[in-house]
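> have a look at this prediction, sequence included:
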Amino acid sequence: MLDLVIDARAAALSPGFEVRRILPYRLKRMLGPFIFLDHAGPVNVAPECMPDLDVLPHPHIGLSTVSYLLDGQVTHRDSLGVEQIIRPGEVNWMTAGSGIAHSERFEDPALLAGHALEMLQTWVALPEKNEEDAPAFTNYQPHQLPVFTDTGVWMRLIAGDAFGLKNGVQTHSPLFYLHVELQPGGRFGLPRGYPERGAYVAKGRVEVSGRSYGAGQLLVFTAGVDPVIIAQETSTLMLLGGEPLGERFIWWNFVSSRRERIEQAKADWQAGRILLPPNDNSEFVPLPQDKSRPAGTGGSPAPQALS
């Protein structure tokens, strides 16, 4: 029933700011079109440490970034001129396409008062026909994202199509992405009709087929099975998956179906051809030292950014 259990690994985004990285993983580079999954927080910071959390302007190609918060708020700025604060229950969906740069700034005054920050960020690879689309950004509000409730269960559809629910979040390939809250004893399954499906335990502990799994684990399920996930305690799950897109190359923050496109993206960033956000252009993340060619759905160096 379970193909694989992936344990999150620590990854440093900046001095003093670590996240739990789940995808890509050496035995499972992608889950459907999802090629990247980070879980940041919950984290509390002293006022003098807040600038250390910031993710400076950096580039992307060939993917959509999806930001979803469980607590706190983050300010997004990008080279389209967009400035958007994202709060819990909202979705920031940014399609990089042919190339975009953006920053994530942690400017929430509530962090100074001891409130926590917690966010999930994924990258969704684009189909080949969309890899060079014009960059775009949309913020979706909670009222645009349908919610389902049942005994011991609360669920929000972040994107895609699942359990007969749909929303207006624009996707480029068949996928599902869900936020699920389970009370102790609450039971939940996975959407049918997708060949690749997984459940990330963000908080709590769940049981599947008599075995227990806890926070920081991604459960990857065999195609065609219908597992029952039972909460052993109050738990937060992120369910995701969809149709696979085929091989992708990933190097730093670049994703493409073609090796040579990533080489072009490196040159474009170094030459300033990917513009910085007009309202956040005084600093940026330089291209990492390149010691290897991009590898199939792996590559070097590891992805740096939250989104």
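Arrived safely, thanks for sending.
> CA atoms for contacts and neighbours, from now on please.
Noted.
> which helix is the longest one in this protein?
Counting by DSSP state H, the longest helix found in the chain is helix 259-271.
> sec struct for the most centrally placed residue in the chain, please.
Using CA atoms, centre = their mean, the residue of the chain that lies closest to the mean C-alpha position is Thr122, 1.3 Å off. Counting by DSSP: H, G, I helix; E, B strand; the rest coil, the backbone at Thr122 sits in strand.
> is it true that it touches Phe36?
Yes. With contact defined as CA atoms under 8 Å, Thr122 and Phe36 form a contacting pair (5.2 Å).
> ok, Leu56 - contacts?
Contacts here follow CA atoms under 8 Å, 6 or more residues apart in numbering; on that basis Leu56 touches His102, Ser103, Glu104, Arg105, Glu283, Phe284, Val285.
> among the residues you listed, who's most crowded?
Using other CA atoms under 10 Å as the neighbour test, the contacts of Leu56 are led by His102, with 29 neighbours.
> is it fair to say Ala110 lies in a strand?
No. Per three-state DSSP, Ala110 lies outside any strand segment and is helix.
> where's it relative to Ser14, distance?
Distance of Ala110 to Ser14, computed by CA to CA, to the nearest Å: 21 Å.
> dropping in the other structure now:
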Amino acid sequence: MPGVLSIAGRDHDLGGGFVVRRLLPHAKRRSVGPFVFLDHMGSHGFPPGQGIDVRPHPHIGLSTLTWLWDGALMHRDSVGSVQAIRPGDVNWMTAGRGIVHSERTPDAERASGQRVEGLQTWLAMPESEAEAAPSFQHVPAADVPILHRDGVDIAIVAGHAFGQRSPVRTCVDTLYASVRFAPGAFLDLDDEHEERAVYPLEDGLVLDGEPLAARQLHVLSGRGDVRFASTAPLRAMLLGGTSLGPRVLWWNFVATTRERIEQAKVDWAAQTLGTVPGESEFIPLPER
């Protein structure tokens, strides 16, 4: 049986009680497969008239992936994408040499109020792809493969698992699957992926007989098949894939060298990374 490293993460209040839990990067583990950043946002209820307003900001050298269990977000970016994301959809944005985007609560949900819960992740890009042209993909929930096994529903969000492959185009071998367990169900995970982790949202998940705490990232070390079982209804995310090696992270930038990060700072300060059509405000470069 592989060993397990459990990461509790740390909570950040973004204002008004809207909390995100950051699991990656962490001092004990900087990445899992290509995943270099993982935030669990919510669950948080917004009353009518309030919502999320993440002003335009830049990225380089990564792909972002948003997955929602509740609520909606409106994505806009500098390649002209305007796309709402709702539960079960996949928004995959490839930054490459540079992209700018904003994330806001859609008008209808802002007017009515909504509850939001989801995961926001960044995946590093292979060095050979890191300076590619920026792009955006949206896969509606109806096109995301769903497997139904005895007491287990599995959405193959990105990459491949359990003999199914997501239609999302990736540039590295990826495991990203959203799982719902009924009480008493079990799921066998093989070792086709180099690195693997599981993030249960609720208590009740058991790995080869050992309980796994909710809202912690449990990283498997070594290869070998494992069995998950549930003692209660719960949700979990499986993630991992091929490791791309160390990356430098600073603010919203990911690169293999510090020099590339410094160039991205210069480019954003000069506002040469692009703009989001129809939006004039932006998040300035942090001082530290």
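The structure has been received and is ready for your questions. Remember, it's a predicted structure, so these values are computed and weren't measured experimentally.
> coming back round to it: identify the residues contacting the aligned residue in structure 2 for the residue nearest to the centre of structure 1.
Matched to structure 2 by TM-score structural alignment, Thr122 of structure 1 sits across from Thr121. By CA under 8 Å, 6+ apart, Thr121 of structure 2 lies in contact with Phe35, Val36, Phe37, Leu38, Asp39, Thr64, Leu65, Thr66.
> next, give me the two most distant ones among these.
The most widely separated members of those are Val36 and Thr66, with 14.0 Å between them, by CA to CA.
> pick out whichever of the two has more residues nearby.
Between Val36 of structure 2 and Thr66, counting by other CA under 10 Å, Val36 is the more crowded of the two (25 against 21).
> the more buried one: helix or strand, and which one exactly?
Applying DSSP states H and E as the criterion places Val36 of structure 2 in strand 35-46.
> where along the stretch 1-150 of structure 1 do the strands fall?
2-7, 9-14, 17-23, 34-43, 55-60, 63-71, 74-78, 83-86, 91-95, 100-105, 117-125, 136-140, 147-150 (DSSP state E, counting those that start in this stretch).
> export the ones you listed as TSV, with columns for distance to Val208 of structure 1.
Formatted as TSV, the strands of the stretch 1-150 of structure 1 follow (distance: least, CA to CA, whole Å):
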stretch	distance to Val208 of structure 1
strand 2-7	9
strand 9-14	22
strand 17-23	19
strand 34-43	22
strand 55-60	36
strand 63-71	24
strand 74-78	34
strand 83-86	33
strand 91-95	29
strand 100-105	36
strand 117-125	23
strand 136-140	33
strand 147-150	20
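> to Arg205 of structure 1, which of those strands lies closest?
With CA to CA as the criterion, Arg205 of structure 1 lies closest to strand 2-7 of the strands of the stretch 1-150 of structure 1, at 13.7 Å.
> so which bits of that closest one are buried?
Buried residues in strand 2-7 of structure 1, counted by 16 or more other CA atoms under 10 Å: Val5, Ile6, Asp7.
> just checking, what packs against it?
strand 217-221 (3 or more CA pairs under 8 Å, 6 or more residues apart in numbering; DSSP states H and E).
> the strand it packs on vs structure 2, average distance?
When structure 2 is superposed, strand 217-221 of structure 1 averages 0.9 Å from its matched positions, counting by mean CA distance after the TM-score superposition for structure 1.
> how about residues contacting that strand?
Taking CA under 8 Å, 6+ apart as the rule, strand 217-221 of structure 1 contacts 1-8, 22, 196-202.
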